[in-house]
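J.: build me a model:
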Amino acid sequence: MATNINLNDIYIFHFVSELKSITAASKKLNTSKQTISRKLAQLEESLGVTLIARNTRNFQLTNAGQDYFQSCAKIIEQVEQANAMVQQHQTAMEGRIKICLPHEFNNKKTCSYFMNFMDANPAIKLDISLCDRNSFSMADGFDLAIRLGELEDSSMVARSLGGVNYGLVASPAYLKRFGMPQKCEDLYQHTYIMVSKSSSAVDKDSPLLKCRQLVVNEFMLGKQFASQGFGLVRLPLFMCTEELVSGELVILPVEQCMETRPLSLMFLKDKYMPGYVRKFIDYVVDICRDQDIWTVNPEPYIYLPPKAKTTAAVNQAVSA
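T.: Now for the predicted structure:
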C-alpha cells in the first residue's frame, strides 16, 4: 500500500511527464533538477513502481507511469478547477449572505433598505433571521449580525451604524381616558405592554414592571395594541415614525424611559471575505454614515394634554 505520497509529488511527476524533461520541468516549477529527481525517486519508492525509464538519451514513461500520468492529469484538472472556483468566489458579486437581526428591526424601514440592495444586486441573495441576542452565534452559519447595545465579543469586527433611541409611547385616546403620567411613580396606574424579545429590557427596578402588563414577543404586535388604545409600550422611535407623524401615537415625557443604544454591524475577522459580503457591509455602513437614520427627534411628538396647553396659555396671558 502506497504511503507518504502528497499532492506536490504528483504535481512534479505530472509536469515532468507532460514536458518529457526534468530540465524543462525544473524551469517551469522554479525548482532545481536535483530536487525534482529526488521527489520522483521518493514517489516511485512510495508506490513500489518504476514510473519513468531513465537513460541519458531518452525520456520514456513505463506502462505503469503512463497509466499513472493519465490518472494524475484528471486529479490536477479537478484541483485547478476547484482553485479557480474559490478564487472567483472572492471577487464575484454573486452568493448568499445569512444575516441575523434583532427583533427591533422587523419593520418597513429595514425592509426598504434591504430591498434596495437586492434590486441593485439581483445575484446576491439575503437570508434574514430575527434572533435573540443570547442565541446568536456565527456557528449557526451567519455571515453578519446587526447588534444593539454594548458589544462583548472582541473576536469579531464591529462597524458602527449609529444609534437607536427608545421612548414610551401611547395613543392620545388612551391618555385622555387614563391620564398622563408625569413621572415614574404615575406609571403604576397604567397598563404596560412589555415586548419580551426586546434587546433593551427595562431595568429590574423600573415601575413599568409593577404595572398591569400585557406581554408580547414582537414589537409590531406591541405597537398595534398601543395604537388601539390598550396601554403604554416602549419602542424604538424609528419603528413608529408614521404613527407619530399622523398623531396615532405620541411620546410620553418620562425621561427615565428614554434611552439611546449603539447599533453595530458585526462579522468575523476574515481577510479573505467574499466580495459580495464586503459589498453588503459597505452598503449598510454607507447609508448610516451621513445620517443617523435609526434615531428620531422626540420633541415634536411629545404629548401635552389639552389642559396643560390651556393652563400654559392662561399663564402666558396673565404674565403679559
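J.: please make it C-alpha for all contacts and neighbour counts, starting now.
T.: Noted.
J.: now the longest helix anywhere in the chain, how far from the centre of its chain.
T.: Counting by DSSP state H, the longest helix found in the chain is helix 63-91. Using C-alpha atoms, centre = their mean, to the nearest Å, the mean C-alpha position of helix 63-91 is found 35 Å from that of the whole chain.
J.: here's the other one to compare against:
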Amino acid sequence: MSEWAGVSEFVAVAETESFTAAGKRLGISTAQVSRQVSALESRLAAKLLYRTTRKVSLTDAGRTYYQHCRQVLDGLSEAERAVTNLQDTPRGQLRVTAPVTFGERTLAPLVNDFALRYPELEVQLVLTNQRLDLVEEGMDLAIRLGKLEDSSMMARRLASRQLHVCASPAYLAAYGEPHSLTELERHQCLVGTMDYWRFSEEGRSRNVRVKGRLRCNSGWALTDAALKGLGLAQLPDYYVQEFLASGQLVSVLDHLSEQGEGVWALYPHNRHLSPKVRLLVDYLVESMGTLHMDSLQPQMKNPRANIP
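T.: Okay, here's the model as predicted:
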C-alpha cells in the first residue's frame, strides 16, 4: 500500500466532519472514503477518528496527524502552483547555440527581445560554427541552417533562407554572365567550406562542383571578394541582400536557385520540451516568418550548408 493512501480521504473527513461530505468533496463514494480511512488507521495502528451516528471528530492522535498531513498537502498544492507559474512565466537558464553570422544578424536581436519579455529568464547564447553536441554541452536548443540529415534530433522549421549566386557588375562586365551550370567552369568561383554549390534543375536538387583561386570559410570574406570583383560567390541572403538592393552585387542563375532552405530549431528527442524552450521556438517562428511545418516531428541535424 502506498504511504499516501488514505491521507486525502482522512483530511477531507477531518475538515468536513463527515464521511459523506468528504466523499462529495473528493468525488468518490462514502464507502470508499470509509475503507481508505480504516486502512490508514490499521497501517498506523492508531485510532484517528471518533465515529458516532451524529458526528465525526478527531482523536488526539488524529489531531496531531491531521496537522502534519495538512502541511504536506499544502506543500503539494504550492508545488503545483510553482510548476504552473513556471510554465506561464519562464525562468531559469536557457542555453541556445547557433552559427555565428546568422546568430549575430538575425537570431541575437530576437533572443534579446525575448529576454526583455521574460526578465526572470537567464539566457546564454553560444554562437559558433562548430556543431555542438546538445546533450554533452547541456544546450536546450540549437539553430541549424540548410539541409538536415537523419538523426535522433527533433526539429521544427522556423523560416527559410535563400542562396544567391552573385558577382559585382565589374566582374560580369569583364567575364560575362553565366546562364547555365556548365558555364560555371569558365568562371572564378569563390569557394566556401564546401567545394560545390547547390541548385535546382528540372525540379531536382543538383550539386555542382566549383573551383577558383580563392577559398575561405568566412561568408563575410567571400562577400568582400565578390564586391571587389574577384569572382562569383554563392551566399545566403543575410550576407548579400543589402548589396543586391544597392546594385553593388548582381544575382545570376536565379532560374536555377533552390527553393528557400530551412532554418531549423533542434532539440534532443528524449528531452522534454520545456515551456521556456517551446515559448522561444514559437516566438522565433512568429518573428522569422511563415512556418512551413506546423508540428514538432522527428527530423534531422547537421545541415550541410556552404556557409554558416
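J.: circling back: how big is the offset of whatever helix or strand comes next after the longest helix of structure 1 relative to structure 2?
T.: With elements assigned by DSSP states H and E, the helix or strand that comes after helix 63-91 of structure 1 is strand 95-101. Following superposition, strand 95-101 of structure 1 is found to deviate from structure 2 by 5.3 Å on average (mean C-alpha distance after the TM-score superposition for structure 1).
J.: what helices or strands is strand 95-101 of structure 1 leaning on?
T.: Using 3 or more C-alpha pairs under 8 Å, 6 or more residues apart in numbering; DSSP states H and E, the elements in contact with strand 95-101 of structure 1 are strand 124-130, strand 144-148.
J.: and the contacts of that strand?
T.: The contact list for strand 95-101 of structure 1 (C-alpha atoms under 8 Å, 6 or more residues apart in numbering) reads 123-131, 136, 141-147, 276-277.
J.: which helix or strand contains Thr311 of structure 1?
T.: Under the criterion of DSSP H and E, Thr311 of structure 1 resides in helix 306-319.
J.: just the angle for the lengthiest strand in structure 2 relative to strand 141-145, thanks.
T.: For structure 2, the strand that runs over the most residues, judged by DSSP state E, is strand 149-161. If you take axes from the mean of the first three to the mean of the last three C-alpha atoms, to 10 degrees, strand 149-161 of structure 2 sits at 70 degrees to strand 141-145.
J.: what's the mean deviation for the next helix or strand after strand 149-161 of structure 2 versus structure 1?
T.: Remark: after strand 149-161 of structure 2, the chain's next helix or strand is strand 163-167, criterion DSSP H and E. Compared with structure 1 after fitting, strand 163-167 of structure 2 has a mean deviation of 2.8 Å; criterion: mean C-alpha distance after the TM-score superposition for structure 1.
J.: can you name every helix or strand that the longest helix of structure 1 contacts?
T.: helix 7-19, helix 275-289.
J.: winner for burial among those helices?
T.: Highest mean neighbour count among the helices and strands packed on helix 63-91 of structure 1 (mean count of other C-alpha atoms under 10 Å): helix 7-19, with a mean of 18.
J.: so how far does that helix sit from its counterpart in structure 2?
T.: Per aligned residue, helix 7-19 of structure 1 averages 2.3 Å (mean C-alpha distance after the TM-score superposition for structure 1).
J.: what's the angle from the helix or strand just after that helix to helix 7-19?
T.: Using DSSP H and E, the helix or strand that directly follows helix 7-19 of structure 1 along the chain is helix 22-29. Here helix 22-29 of structure 1 runs at an angle of 120 degrees relative to helix 7-19 (the same axes, to 10 degrees).
J.: what stretch of structure 2 does helix 22-29 of structure 1 fall on?
T.: Alignment of helix 22-29 of structure 1 against structure 2: residues 19-26, by TM-score structural alignment.
J.: surely His120 of structure 2 touches Leu86?
T.: Wrong residue type there; residue 120 of structure 2 is Glu, not His. No. Counting by C-alpha atoms under 8 Å, Glu120 of structure 2 stays clear of Leu86, with 10.0 Å between them.
J.: what's around the equivalent of Leu48 of structure 2 over in structure 1, how many residues?
T.: When structure 1 is aligned by TM-score structural alignment, Leu48 of structure 2 is paired with Leu51. Using other C-alpha atoms under 10 Å, Leu51 of structure 1 is surrounded by 23 other residues.
J.: Leu51 of structure 1 against Ala64, yeah?
T.: Yes. Proximity of Leu51 of structure 1 to Ala64 meets the contact threshold set by C-alpha under 8 Å, at 6.0 Å.
J.: need the overlap of contacts for these two.
T.: Both Leu51 of structure 1 and Ala64 lack any common contact, where contact means C-alpha under 8 Å, 6+ apart.
J.: tell me which residue lies farthest from the centre of structure 2.
T.: Centroid-distance maximum for structure 2: Thr53 at 59.9 Å, with C-alpha atoms, centre = their mean.
J.: could you look up the SS state of that one?
T.: Following DSSP: H, G, I helix; E, B strand; the rest coil, the label given to Thr53 of structure 2 is coil.
J.: quick check: it vs Ser18 of structure 2, distance?
T.: 10 Å (C-alpha to C-alpha, to the nearest Å).
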